[in-house]
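In: kindly generate the corresponding structure for this input.
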Amino acid sequence: MSRTPADLLRASRDALATVRTSAPLVQCITNSVVVNTTANALLALGAAPAMVDIPEEAGGFAAAASGLLVNLGTPGAEHRAAMRAAVAGATDAGTPWVLDPVAVGTLPVRTELAATLCAAGPDVVRGNASEILAVAGAGTGGRGVDATDDAESAAATAAALARRTGGVVAVSGPVDVITDGRDTVRVRNGHPHLTRMTGGGCALGAVIAAFAATGPDRLASTVAAVLTYTVAAELAADHANGPGSFAPAFLDALSTVDGAALESRAVLA
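Out: Reported below is the predicted structural model:
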């Protein structure tokens, strides 16, 4: 498909409408800090969350789900086994899956696991710039979950990583960079309050998995997810006094953001 901003905006409107009407079932193997935030974000959008993270169940469920999120935030032994099983089940069934390599580079267990999972060919890798650089072997990670690099500095590495995995890489930051290794799109929407809300980045990975279920064009669906999420953040910030009031306002905005809001606020390049 064409990659012009107008075409991507049109595709984003269609993908959001499809999420609302199809209620994709998203399996989330995610970290214990953000389970509630992630589930609520999916519910607000109209998707259905399923936190199926027991190794004996994860693979079979991934085969039946609409999308899968694998988030490395708190990778205990059972979680790691569930991740491997879910990725195998998703791969066999053709279920799109998203890898969120939280805090890789600085911590050895998750860094090794991220490399293993990345080799399995995720449909989308989503992380901050330092995480993406570390996964690609071009950096040593950030300060815990915080990036010490900016998204633009990781753009070329993200494109190379996308070509290596055969999927899409989404680099989160004040300007989000999304690439499939051939085309690169920048989303200049969002609000700083997202970085001050627990799960602000992690829940985006689940939203990307939900949008991946809307069609085979992973670049377009990822742009749609990021655009919807960041426009909702702007809408929420209009009614918030700070991070505390932003969090519930953000869920409200995710439930009401529509194609018209995307049309009026989108800044794509």
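In: rest of the way, CA atoms for contacts and neighbours
Out: Noted.
In: was I right to think residue 220 contacts residue 12?
Out: Yes. Here residue 220 reaches residue 12: they are 7.1 Å apart, a contact under CA atoms under 8 Å.
In: look at those two and report which has more neighbours.
Out: In terms of neighbours (other CA atoms under 10 Å), residue 220 is the more surrounded of residue 220 and residue 12; the figures are 28 against 25.
In: contacting residues for that one?
Out: Applying CA atoms under 8 Å, 6 or more residues apart in numbering to residue 220 gives the contacts 8, 11, 12.
In: switch to 10 Å and redo it
Out: Taking CA atoms under 10 Å, 6 or more residues apart in numbering as the criterion, residue 220 is in contact with 1-3, 7-12, 15, 168, 178-180, 185, 211-212, 214.
In: so which of those sit within strands?
Out: Counting by DSSP state E, the contacts of residue 220 place 168, 178, 179, 185 in strands.
In: tell me which element the nearest residue to the second one once chain neighbours are set aside falls in.
Out: For residue 178, ignoring the flanking residues on the chain, the nearest one in space by CA to CA, 6 or more residues apart in numbering is residue 170 at 4.3 Å. Following DSSP states H and E, the helix or strand that holds residue 170 is strand 168-172.
In: let's see this one next, to set against the first:
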Amino acid sequence: MSAHPSAVLVEPGNALALLRSSQPLTQCITNAVVTNMTANALLAIGASPAMCDIPGEAGVFARIAGGVLVNLGTPTAEQRDAAREAVVENARWVLDPVAVGALPIRTALAAELLAHRPAIIRGNPSEIIALAGAGSGGRGVDSTDSPDDALDAATRLAEETGAVVAVSGERDLITDGRRVARVSGGSPLLTRITGGGCSLGAVMAAFVAVTDPFSAAVAASAVYAVASERAEARGVGPGSFSPAFLDELDALTPRDSALSVRVSKGVAP
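Out: Sure thing, here's the model as predicted:
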């Protein structure tokens, strides 16, 4: 499947059907804090996770993976080298620039990896603004900006890198520099569990294995919005939200009409 943008949005339900039928092998070079949640989210959505992040193996594995996640949450020296290997072997990769702008090592690494043209860049508004060179980042991993604050930076970053840029927040914003989609809804409890945002990057990597990057980012965001709201509706707190969220990811079907109604589309400014 090509990592290049498509002119036609594949509806989230159709993208989910493609993912469930192919069960894409999804390689994650991700941070140590979120590994378990990330793997479980991929399994729940119907993908096959592989946490292959060792230099000497990461590049080899990337050749057979459907999609690749590079998350900069805990960028050890080994993970940095593994990321460098993987991104030259698979064009269907997602960059999650955790805390970029606020911390120097990951900021330099993100700038280096951008030269290898990710299919999708997913981050919070402050991370996207910093990655575009328009700010200094948020408060650690927390954003101090809104998705709409990041629209200009996201559009410019998409134009410069050729990537689809997905900005997570109360209303997710996705752009390829020409089009903009917004995905409404989602539970605030996602911000109160470990891996709520980082595993979204992995799900985008799974979707980009089966469809174009714009459709993949939109589908992953819609799936997350619907599943997280349904988990919250069970009346749970953060401790029991995480397993409930995994249950709801697993329970989603491609025919679920709630997936498409979350998406609004427009043209980038």
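In: care to give me the TM-score?
Out: Once superposed, the chains reach a TM-score of 0.93 (TM-score structural alignment, normalised by the length of structure 1), with 259 aligned residues with a CA RMSD of 1.4 Å.
In: what's the mean deviation for stretch 80-89 of structure 1 versus structure 2?
Out: When structure 2 is overlaid, stretch 80-89 of structure 1 sits 0.7 Å from its aligned residues on average, using mean CA distance after the TM-score superposition for structure 1.
In: equivalent range in structure 2 for that stretch?
Out: Alignment of stretch 80-89 of structure 1 against structure 2: residues 80-89, by TM-score structural alignment.
In: go on, stretch 100-107 of structure 1?
Out: On the basis of TM-score structural alignment, stretch 100-107 of structure 1 is assigned to residues 96-103 in structure 2.
In: so how far is that stretch from its chain's centroid?
Out: 14 Å (CA atoms, centre = their mean, to the nearest Å).
In: returning to what we had before: and for residue 220 and residue 12 of structure 1, which residues touch both?
Out: By CA under 10 Å, 6+ apart, the residues touching both residue 220 of structure 1 and residue 12 are residue 211.
In: in helices, which of the contacts of residue 220 of structure 1 appear?
Out: 7, 8, 9, 10, 11, 12, 15, 211, 212 (DSSP state H).
In: now, of those, which are buried?
Out: Burial by neighbour count, judged by 16 or more other CA atoms under 10 Å, picks out 8, 9, 10, 11, 12, 15, 211, 212 from those.
In: contacts only, for the first one.
Out: Right, the one you point to is residue 8 of structure 1. Applying CA under 10 Å, 6+ apart to residue 8 of structure 1 gives the contacts 1, 2, 14, 185, 219, 220, 221, 223, 224, 227, 268, 269.
In: distance of it relative to residue 204 of structure 1?
Out: As judged by CA to CA, to the nearest Å, residue 8 of structure 1 and residue 204 of structure 1 stand 19 Å apart.
In: what ranges does the stretch 1-150 of structure 2 have for its strands?
Out: Per DSSP state E, counting those that start in this stretch, the stretch 1-150 of structure 2 carries strands over the ranges 25-29, 48-50, 67-71, 93-96, 120-123.
In: sorry, wrong one. I was asking about the stretch 151-269 of structure 2.
Out: For the stretch 151-269 of structure 2, the strands defined by DSSP E, counting those that start in this stretch occupy 164-167, 172-175, 179-183, 263-267.
In: before we move on, the earlier item: quick check: the aligned residue for the residue nearest to residue 178 of structure 1 in structure 2?
Out: Using TM-score structural alignment, the partner of residue 170 of structure 1 in structure 2 is residue 166.
In: and its match, how far from residue 154 of structure 2?
Out: Distance from residue 166 of structure 2 to residue 154 of structure 2, counting by CA to CA: 8 Å.
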